[in-house]
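[1] no FASTA, just this:
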C-alpha cells in the first residue's frame, strides 16, 4: 500500500480526491488533511497567508499520523503567488517539517507537462486576471511557453466549487488555442476528476487539471506509476525521458 498525503485548503473541490483514489484502482491510499483557509479570496495577500509556513505546519502532524509517505500542498494559487523561488522555499520548508518528500500543485503542473512531453500550454483559470497572470509567469519560469491565459474573475474558492461539467468545459474551450499542445486548468477548488475523458475528447489534446496533477505528483514523489485512462493522458503514458 502506498499512502499519499495532501494538505488541502478549506472545503470546495476536495471530493475529487476520493474519486481519484477509486479511479486509480490500485493499492493507493489518498489521505487528505484540511488546512485553515483563512480569508477565502483569490487576492495575492490572502493567498500568500493561506500558504504560509505556519498554516501548512499546523496540518502536518495530523497527516503524519495517517502514515503518509509523501505530502503535496494541494493548492495552486497558494503556491505560485510566492513566485518560483518562493514556492520552492515553501516546499523545502514543508518537507523539513513533515520529514518526507514534498511538493505543491504549482510544481505538479510543470512536472506533469514535462511528463507528457509538452512545452506550449494554454491556461484556463478561475482566478481574477492579476492572479491568473502570476500562474502564467510561474509556468514560464518552469520552462513552459504559455500561449495565453484566460481568467474568469472568480474571487472565492467557494464559488469555484459550485461549477459543474458545463462550466468546466466552457472554460477549457475558451482557453484553448491551436498552437497549444495542452490546456491547463488550475485551482484545486474546481471539480474536474469526472470530466477528464470528455475534456480531452472535446479538445483533442491533453488536459491537465489541478486535482489530477496533484495526485499524480504525490505518486511521482513515491516513485509510483499507475495506468488509469479515465484520469486522462497523464495517467496513460510512459514517463518522457528528458534529454
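    Received, thanks. Since the structure is predicted, the reported quantities are computational estimates derived from the model, not experimental observations. Numbering: from 1, shown residues only.

[2] From here on, just use CA atoms for contacts and neighbour counts.
    Fine.

[3] Just the element for the residue nearest to residue 148 when sequence neighbours are not counted, please.
    Leaving aside its sequence neighbours, residue 148 sits nearest to residue 122 (C-alpha to C-alpha, 6 or more residues apart in numbering; 5.3 Å). Per DSSP states H and E, residue 122 falls inside strand 120-124.

[4] hmm, who's touching that strand?
    For strand 120-124, contacts defined as C-alpha atoms under 8 Å, 6 or more residues apart in numbering pick out 136, 144-152, 171-172, 174-177, 179-186.

[5] contacting residues around the closest residue to residue 209 other than its chain neighbours?
    Closest residue to residue 209 apart from its sequence neighbours, by C-alpha to C-alpha, 6+ apart: residue 185 at 4.7 Å. Applying C-alpha under 8 Å, 6+ apart, one finds that residue 185 lies in contact with 123-125, 172, 207-210.

[6] next up, a second structure to put side by side with the first:
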C-alpha cells in the first residue's frame, strides 16, 4: 500500500483523484485534505495568501495521521506565483512541518516534462494573462523552453471546475503549438482525468495536466512506479530503459530546497 497525501485548496476538481486511483488499479491511496482557499481569485495577492504557510499547515497534521508517505501541495498557481525560490521555500516548510518528502504541482510539471524528455512545451492555461505568464516564467526557471502560452482569462477556480470535456479539449487545441513536444494544462481546478487519452489522441503528443502530474509527483517522491494507459504518456507502461530514474535524489533536493 502506498499513500500519497494531497493538500487541495477548496472544492473544484478533487474528484479527479479517486478517478485516477481507480484507473491505476493498484494498492495506491490518494487521500485529499482540503485547505482554506480564502478569496477564490486568480490574482497574485490572493494566490500568495492561498499558499501561505499557515493555510497549508492547517491540513498537514490530519495528513500525517492518515499515514501518507509523501505530500503534494495540489495547487499550481498557489505555488508558481511565488517564483522559483519562493516555491522552493514553500515546499521546504511543508516538508519540515509534515516530516515527509514534499512537492507541489508546479514542480511536478517541471519534473514530468524532464521525465518525458520534452525539449519544448506549449501552455494552455485557464488563468488570466499575467498569471499564465508567471507559470511560463516558472517553467523557464526550471530549464523548460516554452514556445507558446495561451491564457483563457478565467478568474475563479469555481468557474474552471464547471468545465467539461468540450471546454477542456478546446483549451488544449487553442493552446497547442506545432513546435512543442508536449502541451501543459496547469490548473488543479480543471477536470482532466477522464479525458487524457482523448486529449493525447487529439494533440498527437503528450499532454500533461495538473491533477495527473500531481499524482505522478507524489508517487515519485514515495519511490513508487505505477502504470495506466488511460492516464496518458506520463503513466504509460515504459518500453524503454528508465533504469537511471532515481526518485531518492529528487526527494533529497526537495527536502533541502535544491534542484
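    Alright, I've got the coordinates. Predicted model, so just to flag it, every value in this text is computed and none were measured.

[7] just wondering, since we're on the residue nearest to residue 209 of the first structure, how far is it from residue 125 of the first structure?
    Here the criterion is C-alpha to C-alpha, to the nearest Å. By it, residue 185 of the first structure lies 6 Å from residue 125 of the first structure.

[8] Touching both of these two, which residues are there?
    Joint contacts of residue 185 of the first structure and residue 125 (C-alpha under 8 Å, 6+ apart) do not exist.

[9] what sits against the residue nearest the centre of the first structure?
    Nearest residue to the geometric centre of the first structure (C-alpha atoms, centre = their mean): residue 210, 2.9 Å. Listed by C-alpha under 8 Å, 6+ apart, the contact partners of residue 210 of the first structure are 75-76, 105, 109, 185-188, 190.

[10] give me that answer again for 10 Å
    For residue 210 of the first structure, the contact set (C-alpha atoms under 10 Å, 6 or more residues apart in numbering) comprises 74-76, 105-106, 108-109, 184-193, 216.

[11] returning to that earlier point: show the buried residues in the contacts of strand 120-124 of the first structure.
    Neighbour counting by 16 or more other C-alpha atoms under 10 Å classes 136, 144-151, 171-172, 175-177, 180-186 among the contacts of strand 120-124 of the first structure as buried.

[12] Which single one of the contacts of residue 185 of the first structure is nearest to residue 44 of the first structure?
    Nearest to residue 44 of the first structure among those, counting by C-alpha to C-alpha, is residue 125 at 14.9 Å.

[13] ok, and the closest non-adjacent residue to the closest one?
    residue 151 (4.8 Å).

[14] Only the buried residues of stretch 251-258 of the second structure, if you could.
    Across stretch 251-258 of the second structure, burial judged by 16+ other C-alpha under 10 Å covers 251, 254-257.

[15] no no, stretch 42-55 of the first structure
    Neighbour counts over stretch 42-55 of the first structure (16+ other C-alpha under 10 Å) mark 42-44, 46-48, 50-51, 53, 55 as buried.

[16] what helix or strand is residue 135 of the second structure on?
    Applying DSSP H and E, one finds residue 135 of the second structure within helix 129-141.

[17] That helix: average distance to aligned residues in the first structure?
    Compared with the first structure after fitting, helix 129-141 of the second structure has a mean deviation of 0.3 Å; criterion: mean C-alpha distance after the TM-score superposition for the first structure.

[18] Which of the buried ones among the contacts of strand 120-124 of the first structure fall within helices?
    Among these, the ones falling in helices (DSSP state H) are 136, 171-172, 175.

[19] got the residues you listed as TSV, with distance to residue 85 of the first structure columns?
    Converted to TSV, those look like this (distance: C-alpha to C-alpha, whole Å):
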residue	distance to residue 85 of the first structure
136	15
171	29
172	29
175	27
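
[20] So which of those residues is the closest to residue 11 of the first structure?
    Nearest to residue 11 of the first structure among those is residue 171, at 21.7 Å by C-alpha to C-alpha.

[21] what residues are up against the aligned residue in the second structure for the closest one?
    In the second structure, the residue paired with residue 171 of the first structure is residue 171, using TM-score structural alignment. Residue 171 of the second structure sits next to 123-126, 150-152, 165, 185 when contact means C-alpha under 10 Å, 6+ apart.

[22] sorry, back to before: let's see which of the contacts of strand 120-124 of the first structure end up in strands.
    The members of those that map onto strands under DSSP state E are 145-150, 182-185.

[23] Looking at those, spot the one nearest residue 157 of the first structure.
    residue 185 (14.0 Å).

[24] Could you say which helix or strand holds residue 154 of the second structure?
    Assessed by DSSP H and E, residue 154 of the second structure sits outside every helix and strand.

[25] Any figure for the gap between whatever residue of the first structure lines up with it and residue 163 of the first structure?
    Here residue 154 of the second structure is matched to residue 154 in the first structure, going by TM-score structural alignment. From residue 154 of the first structure over to residue 163 of the first structure the distance is 11 Å, taken as C-alpha to C-alpha.

[26] Over to residue 201 of the first structure?
    From residue 201 of the first structure to residue 163 of the first structure the distance is 20 Å (C-alpha to C-alpha).

[27] Who has more neighbours out of the two?
    Neighbour count, other C-alpha atoms under 10 Å: between residue 201 of the first structure and residue 163, residue 163 has more, with 15 against 12.

[28] Check whether that one really touches residue 187, as I assumed.
    No: contact between residue 163 of the first structure and residue 187 fails when scored by C-alpha atoms under 10 Å: they sit 11.8 Å apart.

[29] quick one: common contacting residues for those two?
    Here residue 163 of the first structure and residue 187 share the contacting residues residue 13, scored by C-alpha under 10 Å, 6+ apart.

[30] Quick one: map residue 217 of the first structure onto the second structure.
    If you follow residue 217 of the first structure across to the second structure using TM-score structural alignment, you land on residue 217.
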